[in-house]
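Engineer: Here is the input, now give the coordinates:
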Amino acid sequence: MRKFNFSAGPAALPEAVLLQAQRELLDWGGRGCSVMEVSHRSPEFTEVAETAEQDLRDLLAIPQNYRVLFLHGGATAQFSAVPWNLLGGGDRVADYIRSGHWADKAIVEARRYGQVNVVASSEDRGFTYVPGPTSWRQSENAAYLHYTPNETIGGVEFDYVPAVTCPLVADMSSNILSRPVAVEKFGMIYAGAQKNIGPSGLAVAIVRDDLLDRALPGIPRSLNWKVAADAGSMDNTPPTFAWYLSALVFKWIKGQGGVEAMAEQSLRKSSLLCGFIDRSDFYSSPVERGSRSRMNVPFTLADAALDHLFLQESKAAGLLNLKGHRSVGGMRASLYNAVPVEAVEALLVFMAEFEQRYA
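Structural biologist: Got it, this is the predicted structure:
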């Protein structure tokens, strides 16, 4: 019997997708072999790749002047790829919003290749809020502005898209496909697959055509978006199984009603959990209201000495991976698209019973 998985990533996948992959693992489409055992250049896998791209285009209404890339290395590789690909157009200054752990990682990498201007930071209150645009200090001629719409560890999420004149770059690893996105407002969007798309090891990138010729000299071939775009993401052997599973997830999201349905469900799940926490004297949220993530909900217990017992008993109750990140502590429930409302309802029952016993 499957349990409810609140892992921050690699995260839960839709059960229907896992069951289909299980059925096809040894005999994919009647071919007598696995999808992992066929050439990525075969007509059969080319169809998977093309269908995956079209389904993602449909889900996010991606304009035709954007390329969709399926890349190696997850989002972390894109921390380097972004400056490599965008700082060669002249001005080597990049603007970054510092909103937490993953924004910090991106900033460290960008400083290897050019000057970074931190437009705004929420460090002053422990990265517990989204910095508002009134406090920004933007560069006059930035090559791009990078931000992290959802911080998985801190549990903060932007409720707006920054308005900038330079290309806007977003690391949407933990909230992509959870609500509609106006892609035309962005120069580039990237996302590690292992939260709302598929298994780890794959990153999806959406790049506007005019940004494919701005790379720094000497850019590694494996990080060059133009090389990937020209080769249909197959300059070398791609992570085919991750691509295949992602294609199944895109179909599943379509079947659920698309990103509009995911947005409605995300709001319902996070509202249930955050509302319960706010009504409790035993649990509390470290994130300021108005900045709370719909995807990742951190919370603490009134007595941290009970943390281990909470994790022990929640696991026994079939509620998995609720431990907070090691840098933050406490608990964290990640509510990605594949986590059903029933999982949150079960978590609330457990939290209420735990509070009654130990408060």
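
Engineer: From here on, just use CA atoms for contacts and neighbour counts.
Structural biologist: OK.

Engineer: For residue 332, which three-state class applies?
Structural biologist: strand (DSSP: H, G, I helix; E, B strand; the rest coil).

Engineer: Number of residues surrounding it?
Structural biologist: Residues near residue 332, counting by other CA atoms under 10 Å, number 25.

Engineer: Roughly how far does it sit from residue 304?
Structural biologist: Residue 332 sits 14 Å away from residue 304, going by CA to CA, to the nearest Å.

Engineer: mind checking how far the helix or strand where residue 70 lies is from the chain centre?
Structural biologist: Assigned by DSSP states H and E, residue 70 belongs to strand 66-72. Averaging C-alpha positions (CA atoms, centre = their mean, to the nearest Å) puts strand 66-72 15 Å from its chain's average.

Engineer: Check which helices and strands that strand is in contact with.
Structural biologist: Counting contacts by 3 or more CA pairs under 8 Å, 6 or more residues apart in numbering; DSSP states H and E, strand 66-72 packs against strand 202-208, helix 225-230.

Engineer: For the ones you listed, give me a markdown table that also has distance to residue 132 and mean neighbour count.
Structural biologist: As requested, these are arranged in a markdown table below (distance: least, CA to CA, whole Å; neighbours: other CA atoms under 10 Å):
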| stretch | distance to residue 132 | mean neighbour count |
| --- | --- | --- |
| strand 202-208 | 26 | 24 |
| helix 225-230 | 31 | 19 |
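
Engineer: Among the ones you listed, which comes closest to residue 342?
Structural biologist: Among the helices and strands packed on strand 66-72, the nearest to residue 342 by CA to CA is strand 202-208 (28.6 Å).

Engineer: Here is a second sequence; please produce its structure as well for comparison:
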Amino acid sequence: MTMPAKPAHKPSNPRFSSGPCTKRPGWTRDALADALLGRSHRSKDGKARLKLAITRTRAILAPPEDFHIGIVPGSDTGAFEAALWSLLGARGVDVLAWESFGKGWVTDVVKHLKVDDVRILEADYGVLPDLTKADFTRDVVFTWNGTTSGVRVPDGDWIPADRKGLTLIDATSAIFAQPIDWSKADVVTYSWQKVLGGEGAHGMLILSPRAIARLESHVPAWPLPKLFRLTKKGQLNAAIFEGETINTPSMLCVEDYLDALAWAESIGGLKGLMARADANARVVFDWIARTPWIENLAVDPATRSNTSVCLRIVDADILARPEAEQAAFVKALVARLEAEGAAFDIGSHRDAPVGLRIWTGATVETADLERLTPWLDWAFAVGKSDLA
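Structural biologist: Predicted coordinates for the structure are as follows:
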């Protein structure tokens, strides 16, 4: 192959990590100047900042008014664990898994909660399980967007409006970038550190009236850790959804989330965020279409993520080598880009097939992705040359 010249221009921001994700354009530490530091989060002012985060979240995401939005500990993982531990056990459960995090929820439901009646609908990285086999007389657990496979559900049409069970949706790399059909959602969770580029350790838990009715009518068979307790005396602990968190939040992180939400509003809210993610993903998709050595890990175009774009190398010379050598090739390619300051953290997730993963969420600038793709071609060509 012809060796391309080293590109003349690097991305202005080479941060393409899939989590924590890059900060919003123009972010500086000055954005945190008004953080309520050294004050109690239970003070009037502290609760007001937390409530403001919930209010601004509602304004942008626009779930139905009777949905509750709360801030909980432990990032998206903590939020989803709270939902699993608090809600499951009343019905049989279907768990859909096609990537690392979905498989993690399988482990929780089967090995830790030990729910009696569980069906697992699995698929390999790159494809979805057969969605038509999900039984909505049961509770259904799934990720809306598979962060480690780049495969998302195409929409909510496969979920019946008259379902008997609950839908529990891990939406952390989907929300703010992909439309969520709220009529098909009973539990939605996410973290601040994905599409909005916020800081970690805090999760968001959104509950429908059906989920709240389950909370108030069902007592789990297992003991609930304090961090997962969403009820008090058999009723929803409404304070959690008004800004009174279960444990101590970082008010610095809260301020950062408020800044991200304000930026989101300034670019057109949810529509603006989704448009940016779509435009960013299109840059990568167009490059894939003209590049013979790379392929989207997501097989079906309708299920391809517009945030966590996962890639696999399909060059025949590389694929002919043992898996360990393929992995070493990709690792060297990623290290080469990092050493040049052209791209950070774009290797595939440790549990995923060997390849690349490029975050294209709303906080990434399209121009930086346009500058990235020539560097990918250059790094691949250098790696092939080294093998010769």
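
Engineer: Let me know the TM-score between chain one and chain two.
Structural biologist: Between these two chains, after superposing, the TM-score reads 0.87 (TM-score structural alignment, normalised by the length of structure 1); 342 aligned residues with a CA RMSD of 2.4 Å.

Engineer: and the helices and strands packed on strand 66-72 of structure 1 as TSV, adding distance to residue 39 of structure 1?
Structural biologist: Output for these, formatted as TSV (distance: least, CA to CA, whole Å):
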stretch	distance to residue 39 of structure 1
strand 202-208	18
helix 225-230	18
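
Engineer: Which one of those lies nearest to residue 190 of structure 1?
Structural biologist: The nearest among these, by CA to CA, is strand 202-208 at 4.3 Å.

Engineer: okay but residue 37 of structure 2 is in contact with residue 251, surely?
Structural biologist: Yes. Using CA atoms under 8 Å, residue 37 of structure 2 is in contact with residue 251, at 6.4 Å.

Engineer: Compare those two and say which one has the larger neighbour count.
Structural biologist: Set side by side, residue 37 of structure 2 and residue 251 show more neighbours around residue 251, with 21 against 13, by other CA under 10 Å.

Engineer: give the contact list for the more buried one.
Structural biologist: By CA atoms under 8 Å, 6 or more residues apart in numbering, the residues touching residue 251 of structure 2 are 35-37, 41, 46.

Engineer: would residue 146 of structure 1 count as being in a strand?
Structural biologist: Yes. Checked against three-state DSSP, residue 146 of structure 1 lies within a strand.

Engineer: can you tell me which of the helices and strands packed on strand 66-72 of structure 1 comes nearest to residue 110 of structure 1?
Structural biologist: Using CA to CA, these put helix 225-230 closest to residue 110 of structure 1, at 16.4 Å.

Engineer: and that closest one, what does it pack onto?
Structural biologist: So helix 225-230 of structure 1, by 3+ CA pairs under 8 Å, 6+ apart, packs with strand 66-72.

Engineer: What segments of structure 1 are helices?
Structural biologist: Remark: helices assigned in structure 1 by DSSP state H are 15-24, 43-60, 74-86, 101-110, 225-230, 240-256, 258-279, 307-316, 341-358.

Engineer: Pipe those helices into TSV and attach distance to residue 201 of structure 1 per row.
Structural biologist: Below are these laid out as TSV (distance: least, CA to CA, whole Å):
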stretch	distance to residue 201 of structure 1
helix 15-24	17
helix 43-60	16
helix 74-86	5
helix 101-110	17
helix 225-230	16
helix 240-256	7
helix 258-279	23
helix 307-316	27
helix 341-358	26
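
Engineer: Please tell me I have it right and residue 345 of structure 2 contacts residue 19.
Structural biologist: No. The criterion here is CA under 8 Å, and residue 345 of structure 2 misses it with residue 19 at 9.3 Å.

Engineer: so what's residue 295 of structure 1 closest to, chain neighbours aside?
Structural biologist: residue 335 (4.8 Å; CA to CA, 6 or more residues apart in numbering).

Engineer: so what's the counterpart of the one you found in structure 2 up against?
Structural biologist: Matched to structure 2 by TM-score structural alignment, residue 335 of structure 1 sits across from residue 360. Neighbour list for residue 360 of structure 2: 16, 277, 280-281, 306-309 [criterion: CA under 8 Å, 6+ apart].

Engineer: who wins for neighbours among those?
Structural biologist: Busiest of the contacts of residue 360 of structure 2 [other CA under 10 Å] is residue 307, holding 32 neighbours.
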